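Asker: model the structure of this input:
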Amino acid sequence: SRYILENQRLVNETILLDDIPSARFHDGGRIKFGPDGKLYITTGDATDLSSAQNLNSLAGKILRMNKDGSIPKDNPFQNYVYSYGHRNPQGLAWDNNQQLFSSEHGPTRNDEFNKIVMGKNYGWPQQCDQTGNFINPVRCFTEFTLAPGSLAFHKGDFFVTGLRGKQLRKLRLDLNKVQNEQVVLSDLGRIREVVSHKGDLYVGTSNRDGRGLPKVQDDKIIKLQIVN
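Answerer: Purely as a prediction, here's the structure:
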């Protein structure tokens, strides 16, 4: 839906896209405008494994639309689908070359950091390092469960949040491979949001979502100054 912000209230709702499959889990939910002026939307498979490979379903996809809700003429399948074969994509971010990347929840571990290419298949319900006509992740978190909530590109690096992983990680790429990775924060509990804005990085916790152990001051937004 699109709203108008008026006196700190959202008014005049216009529904741009409806009937996206949903469930208790795996609902995606990220919306972000890209450098091309198009709106990108992540959707989960809504616990239906077959939907991610079905190009007639809006589930398990990254969708792309014009600001007015219409389908861009250069979309790959003459519908809203931009990429498919996703389980539960959460974060979206573009690098300095306007290349789209996404963070995605895996089933048990196997969370993914993906380079998103228009029209490509990311394989779900198959998982990391699959064989076939699929795009494998740039980074597959096989050694622990991160449960990435958000993704930001900031001063040349990607920052991905961890819900179950309870951390903020920095990924530095070279030729689309992770060359350096480090934990930036690990003492805030569940971290859902990360946003780059005017030279600073903002992080939002999610300890009161029913799965965390909230402290008295939770939840909070933290402002970071990243020094390379």
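Asker: rest of the way, CA atoms for contacts and neighbours
Answerer: OK.
Asker: could you report the neighbour count for the closest residue to Q53 other than its chain neighbours?
Answerer: Distance criterion C-alpha to C-alpha, 6 or more residues apart in numbering; nearest residue to Q53, sequence neighbours excluded, is G85 at 5.2 Å. G85: 27 surrounding residues under other C-alpha atoms under 10 Å.
Asker: these two touch, right, G85 and P125?
Answerer: Yes - in this structure, G85 is within contact of P125 by C-alpha atoms under 8 Å, at 7.2 Å.
Asker: need the overlap of contacts for these two.
Answerer: Overlap of the contact sets of G85 and P125 (by C-alpha atoms under 8 Å, 6 or more residues apart in numbering) consists of A52.
Asker: centre of the chain versus the helix or strand encompassing F153, how much separation?
Answerer: Taking DSSP states H and E as the definition, F153 sits inside strand 148-154. For strand 148-154, the separation from the chain centroid amounts to 7 Å (computed by C-alpha atoms, centre = their mean, to the nearest Å).
Asker: just checking, what packs against that strand?
Answerer: strand 89-94, strand 100-104, strand 157-162, strand 191-197 (3 or more C-alpha pairs under 8 Å, 6 or more residues apart in numbering; DSSP states H and E).
Asker: got the buried residues for the third one?
Answerer: Yep, that's strand 157-162 we're talking about. By neighbour count on 16 or more other C-alpha atoms under 10 Å, the buried set for strand 157-162 is 157-162.
Asker: need the residues that contact that strand.
Answerer: With C-alpha under 8 Å, 6+ apart, strand 157-162 has contacts from 91, 103, 146-153, 167-173, 190-194.
Asker: downstream of that strand, the next helix or strand is which one?
Answerer: Immediately after strand 157-162, counting by DSSP H and E, sits strand 167-174.
Asker: return the distance of that next one from the chain's centre.
Answerer: For strand 167-174, the distance to the chain centre is 15 Å (C-alpha atoms, centre = their mean).
Asker: what ranges do the helices span in the protein?
Answerer: Using DSSP state H, the chain contains no helices.
Asker: now the other sequence, so there's something to compare against:
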Amino acid sequence: MERRALLTGLAAIGTVSLLGCSRERDERPAPAPSDPSTTPAPTASSTPGARTPRIAGTVVTGLNVPWGIAFLSGGDALVSQRDAGSIVRVSADGRTTTLGSVAGANGVPGGEGGLLGIALAPGDDSTLFAYVTTAADDRVVRITIDGSSLGEVEPILTGIPIGSRHHGGRLLFGDDGTLFVSTGDSGNGELAQDRDSLAGKVLRIDQDGRAAKGNPFGNRTWSYGHRNIEGLAFDQEGRLWAAEFGEKSADELNLIVKGGNYGWPRVEGKGGGRGLIDPVVTWGTDECSPSGVAVTKSTAYVGALQGECLFEVPLDGERAGTPVAHFAGDHGRIRSVAVAPDGALWVTTSNTDGRGDPRKGDDRILRVTV
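Answerer: So this is what the prediction gives:
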């Protein structure tokens, strides 16, 4: 297996040295904030002239590993709670209503599976899609929302390989109504290179779970060679960006293209050549653990679990500038990032996931203005 040294000081490959802490791989427990020997207090400055992200307030507290966020047409949001396996409705002023639990969701504290990403069908507040870890597999289900509660849960895509880690789990609808699904390699990297396997991929399916028309290989695979993608977002030009966990060398922000091979497990980070696609941004694996990603105002915002910060990555077409870290260590592990209807970001903490250090009121959703 090849490993490549990370490039530093390039605008297109934004390698950031932020937290020099040892850690486990994958979602990686954060160091205890009370230990100054392992938790430096770095500072970061924004690009000159840019508006610095600011915490405008806390939307809600007391959530259980908030993972997916889907905004309803009226401005409220549906939020998935990973280990509890439930969906809550959260208003902009912080009122919460539990809609119900998703039967079969198997979340284990300290693990990586459970009730993960969610996405509402375009133009339809009554139909929710969710990525669920069960005892047998990872799967995508379609859920009817009946008034203020969850109705029928119908599996539309089953058999995504399951392991103790690397579930992927992000869902994102395209403008054409097709659903993009990120999957992890389930701990078996070779599956990521098998274009007929559902593991280690970005999948593109219709709303019944079938391969979408126009896919590059005649199956559900859109791109392959991925280790574990937990973040997907479109930019304003319709380009698809993905945040991906590395193993030993490089966490990645990738620009996803139809039919692309992103190299895992042959290459981690920048490999180059041989038909493999390099990441646009890399971080050292002691610095980030990228999970959710959102794009607004020509900028990608990436939640960092191990890095305990929100990374701001300026975008210029298919290129990216140097990442800048915000709120480092202030709120613990950062999981998901979503653009709210008012243009602010909703940013979730992930300190109750068994790998963080819970603080009073965790987990919470922060409102960040950009």
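Asker: the strand holding F153 of structure 1: average distance to aligned residues in structure 2?
Answerer: Strand 148-154 of structure 1, aligned to structure 2 and superposed, deviates on average by 0.7 Å (mean C-alpha distance after the TM-score superposition for structure 1).
Asker: structure 1: matching residues for the lengthiest strand in structure 2?
Answerer: Longest strand of structure 2, by residue count under DSSP state E: strand 149-160. Under TM-score structural alignment, strand 149-160 of structure 2 corresponds to residues 9-20 of structure 1.
Asker: now swap in stretch 345-353 of structure 2 and tell me
Answerer: So stretch 345-353 of structure 2 sits over residues 201-209 in structure 1, by TM-score structural alignment.
Asker: buried set for the matching stretch?
Answerer: 201, 203-207.
Asker: closest to D95 of structure 1 out of those?
Answerer: L201 (15.2 Å; C-alpha to C-alpha).
Asker: list the residues that contact V178 of structure 1.
Answerer: 138-139, 171-172.
Asker: for E13 of structure 1, same thing?
Answerer: Applying C-alpha under 8 Å, 6+ apart, the residues near E13 of structure 1 are 1-4.
Asker: the match of strand 149-160 of structure 2: how far from the chain's middle?
Answerer: Distance, centroid of stretch 9-20 of structure 1 to centroid of chain: 21 Å (C-alpha atoms, centre = their mean).
Asker: kindly report the same for stretch 203-215 of structure 1.
Answerer: 19 Å.
Asker: so how far does it reach from one end to the other?
Answerer: Taking C-alpha to C-alpha, to the nearest Å, stretch 203-215 of structure 1 runs 17 Å from one end to the other.
Asker: likewise stretch 348-362 of structure 2?
Answerer: 10 Å.
Asker: so what's G165 of structure 1 closest to, chain neighbours aside?
Answerer: Here the residue nearest G165 of structure 1, using C-alpha to C-alpha, 6+ apart, is L146, at 4.1 Å.
Asker: swap in P89 of structure 1?
Answerer: E104 (4.0 Å).
Asker: structure 2: which residue goes with that neighbour?
Answerer: So, by TM-score structural alignment, E104 of structure 1 is matched to E244.
Asker: how much space separates that match from L253 of structure 2?
Answerer: Taken as C-alpha to C-alpha, the span from E244 of structure 2 to L253 of structure 2 is 6 Å.
Asker: check contacts around the residue nearest the centre of structure 1.
Answerer: Residue closest to the average C-alpha location in structure 1 (C-alpha atoms, centre = their mean): G91, at 1.7 Å. By C-alpha under 8 Å, 6+ apart, the contact set of G91 of structure 1 is 30, 102-104, 148-152, 160.
Asker: one more time with 6 Å, if that's ok
Answerer: G91 of structure 1 makes contact with 102-103, 150-151, according to C-alpha atoms under 6 Å, 6 or more residues apart in numbering.
Asker: check N254 of structure 2 too.
Answerer: 241-242, 279-280.
Asker: repeat that for 8 Å
Answerer: 241-244, 278-281.
Asker: mean shift between the longest strand of structure 2 and structure 1?
Answerer: Mean deviation for strand 149-160 of structure 2: 1.1 Å (mean C-alpha distance after the TM-score superposition for structure 1).
Asker: any idea how far R165 of structure 2 is from the residue mapped onto N114 of structure 1 from structure 2?
Answerer: Mapped onto structure 2 by TM-score structural alignment, N114 of structure 1 lines up with N254. Here N254 of structure 2 is placed at a distance of 21 Å from R165 of structure 2 (C-alpha to C-alpha).
Asker: now do G174 of structure 2
Answerer: Taking C-alpha to C-alpha as the measure, G174 of structure 2 and R165 of structure 2 are separated by 27 Å.
Asker: and these two? Which one has more around it.
Answerer: Here G174 of structure 2 and R165 are compared on neighbour count by other C-alpha under 10 Å; more neighbours surround R165, at 17 against 14.
Asker: isn't the more buried one right up against G187?
Answerer: Yes - counting by C-alpha under 8 Å, R165 of structure 2 touches G187, with 6.2 Å between them.
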